[in-house]
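Participant: generate a structure from the sequence data that follows.
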Amino acid sequence: MISRTVGNINLKIADTYEEMSREAAKIVITQVTNKADSVLGLATGSTPLGLYEEIVKTNKKKEIDFSKVRTFNLDEYYPIHPEDPYSYAHYMDVHLFDYLNLSRKHIHLPDGATTNVEQECRDYEAKIKSVGGIDLQVLGIGTNGHIGFNEPNHYFEKRTHLVDLNQETIEANAHFFGCSSKVPSQAISMGIASIMEAKRILLLASGKQKAEVIEKALFGKISPQLPASILQLHKEVYLVLDQEAAASIINQVKPPSCYWGKVLTQQSY
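Facilitator: Got it, this is the predicted structure:
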């Protein structure tokens, strides 16, 4: 495991996806252990699956209590019914919620079946505000730099809103649906300001397809054309990667081969 600080970002590079997932789980578990009534912002997709598996394992051992925890998911497809097997509501049940001692009244996702999207967006923001905001927000990142479903744009969308999904995003999610034509073309997503107001942020990325966008998000110009770049401005971000996702930055964050020799020499005096 390589641990470095890059600006305000606490970077951890794991050897494998499994190690990345365990490291991410430690951060979430520590949050809940230190604050029993934590408000967690949660993400979906392939990357967080290992994280959720680790959390479930810990909960089964009764080493952590989720009874007072409240959750808010980043996004949901639109239109889609919560019981639809392709909905994020169903995803969360199958991979996490069904296995935790988590009260159903404490679980929140945007309603993909709403008939009034604008009101749903306002209500979702109000719910987050009513519990004092999100303590720890879990994020994934798209190959185009989106976080939540905040796609590349000419400006940062501030609050929960309806998004027209990019074709690249639709293609990336096609494997969940069987083909791209079945992927909804819209989604309800927290906005950038909603995400940035979280007290702490945990961003996960795995696989070589994420390497280029991770480098741009970490070291590139802050721009709404690469939404994840805004995280450079957050006060407490944990970026946990596997080796493949870190491929483009590893030489920029890894100490030179003589580094440890110098440290040992200095310590010997």
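Participant: switch to C-alpha atoms for all contacts and neighbour counts from now on
Facilitator: Fine.
Participant: end to end, how far does stretch 123-139 reach?
Facilitator: Start-to-end span of stretch 123-139 (C-alpha to C-alpha, to the nearest Å) is 22 Å.
Participant: next one: stretch 232-252
Facilitator: One end of stretch 232-252 to the other measures 16 Å (C-alpha to C-alpha).
Participant: in this structure, which spans are helices?
Facilitator: 17-34, 49-60, 88-95, 117-130, 167-172, 174-177, 192-196, 211-219, 250-253, 259-268 (DSSP state H).
Participant: so can I have CSV of those showing distance to Ser229?
Facilitator: Listed next are these as CSV, based on distance: least, C-alpha to C-alpha, whole Å:
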stretch, distance to Ser229
helix 17-34, 20
helix 49-60, 23
helix 88-95, 25
helix 117-130, 23
helix 167-172, 18
helix 174-177, 25
helix 192-196, 11
helix 211-219, 4
helix 250-253, 17
helix 259-268, 30
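Participant: could you also give me the structure for this next sequence, so I can compare it with the first?
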Amino acid sequence: MEVVILPGTKQIGALAADAIESLVRRKPNAVLGLATGSSPLPIYDELASRYEAGGLDFSQAHGFALDEYVGLEAGHPESYREVIRREFTNRVNIKPDNVHGPDGAAEDLEAACQAYEDAIKAVGGVDLQILGVGTDGHIGFNEPGSSLASRTRIKTLIEQTRKDNARFFDSIDDVPHHVVTQGLGTIMDARHVVLVATGAQKAQAVRDFVEGPVAAICAASILQMHPHATILVDEAAASSLKLADYYRHTYDNKPEWQGL
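Facilitator: Predicted coordinates for the structure are as follows:
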């Protein structure tokens, strides 16, 4: 796990976009894992700007969303399919048929979950997975207590997550209780994971999953076991890290050839 502490969201978005641009240039049919929420937005803004400047081509790439609410009608503005389209894929030239999301409206959710796992495997797996992290350490919608080996499945949201997400709805009563989410085992299959966390409200979660034990109570801690996990945080989110000075020193003196 590499922890990179940067001044703010602009620098974080640019560095993550550098990694994605490098991937897409060397592998035009790259498979990107796409997260929603506020954390990835600077990345999507930067990638859209680079596309608009004429230097970045997503026409052969694939995108797979992490999760989806259960029970929202098709086209609902807060469904994650729509959020991904609005915030990223409609702003670049990725083909609509190459953008995939779990089916939270399926009659047979168990079959839909397996179909999503199969779809990821059919394109060779995710090359780079973008992640945010919840205040309780969840990634995707793998809430505290999730199996560290879990695959795509239905999950019940804890009330804190519903409260955190209520800002996107008219009220908390409109936030669904259930989601379909990639599992921790699914996320761990990605060849490179880039997690973004910003703001003081994420400081405890960052400390817990970076420097605490690997445990189901903090789902993101499984990333300690990933062979290529990059954690991008601002100063506020890094404020509780015991080894913050070491992380800064390591990144400042990193050999250029290593990349991100």
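Participant: how about the helices of structure 1, which one is nearest Ile107 of structure 1?
Facilitator: Nearest of the helices of structure 1 to Ile107 of structure 1, taken as C-alpha to C-alpha: helix 88-95 at 9.7 Å.
Participant: against structure 2, where does the closest one fall?
Facilitator: Alignment of helix 88-95 of structure 1 against structure 2: residues 80-87, by TM-score structural alignment.
Participant: in the matching stretch, which residues are buried?
Facilitator: By 16 or more other C-alpha atoms under 10 Å, the buried positions in stretch 80-87 of structure 2 come out as 80-84, 87.
Participant: same thing with stretch 195-203 of structure 2?
Facilitator: 195-200, 202-203.
Participant: now those residues as a markdown table including distance to Glu107 of structure 2?
Facilitator: Shown next, in a markdown table, are the buried residues of stretch 195-203 of structure 2 (distance: C-alpha to C-alpha, whole Å):
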| residue | distance to Glu107 of structure 2 |
| --- | --- |
| Leu195 | 32 |
| Val196 | 34 |
| Ala197 | 35 |
| Thr198 | 37 |
| Gly199 | 39 |
| Ala200 | 40 |
| Lys202 | 36 |
| Ala203 | 39 |
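Participant: determine which two of those are furthest apart.
Facilitator: The largest separation in the buried residues of stretch 195-203 of structure 2, counting by C-alpha to C-alpha, is between Leu195 and Ala200 at 15.9 Å.
Participant: now Ser130 of structure 1: how far from Ile188 of structure 1?
Facilitator: For Ser130 of structure 1, the distance to Ile188 of structure 1 equals 20 Å [C-alpha to C-alpha].
Participant: in terms of neighbours, single out the busier of those two.
Facilitator: Ile188 (27 against 9; other C-alpha atoms under 10 Å).
Participant: what do we get in structure 2 for the more buried one?
Facilitator: For Ile188 of structure 1, the residue aligned by TM-score structural alignment is Val180.
Participant: same deal with Val32 of structure 1?
Facilitator: So, by TM-score structural alignment, Val32 of structure 1 is matched to Val24.
Participant: which residues touch its match?
Facilitator: 30, 57-58, 61 (C-alpha atoms under 8 Å, 6 or more residues apart in numbering).
Participant: structure 1: which residue goes with Arg162 of structure 2?
Facilitator: Using TM-score structural alignment, the equivalent of Arg162 of structure 2 in structure 1 is Ile170.
Participant: all strands for the stretch 101-250 of structure 2, in order.
Facilitator: 128-131, 153-156, 178-181, 192-197, 229-234 (DSSP state E, counting those that start in this stretch).
Participant: what helices or strands is the last one leaning on?
Facilitator: Judged by 3 or more C-alpha pairs under 8 Å, 6 or more residues apart in numbering; DSSP states H and E, strand 229-234 of structure 2 is in contact with strand 2-6, helix 9-26, strand 192-197.
Participant: equivalent range in structure 1 for the first one?
Facilitator: When structure 1 is aligned by TM-score structural alignment, the counterpart of strand 2-6 of structure 2 is residues 10-14.
Participant: what's the mean deviation for that stretch versus structure 2?
Facilitator: Aligned to structure 2 and superposed, stretch 10-14 of structure 1 gives a mean residue distance of 1.2 Å (mean C-alpha distance after the TM-score superposition for structure 1).
Participant: rewinding a little: Ile222 of structure 2: which of the buried residues of stretch 80-87 of structure 2 is nearest?
Facilitator: Relative to Ile222 of structure 2, the closest of the buried residues of stretch 80-87 of structure 2 is Tyr80; by C-alpha to C-alpha it sits at 23.9 Å.
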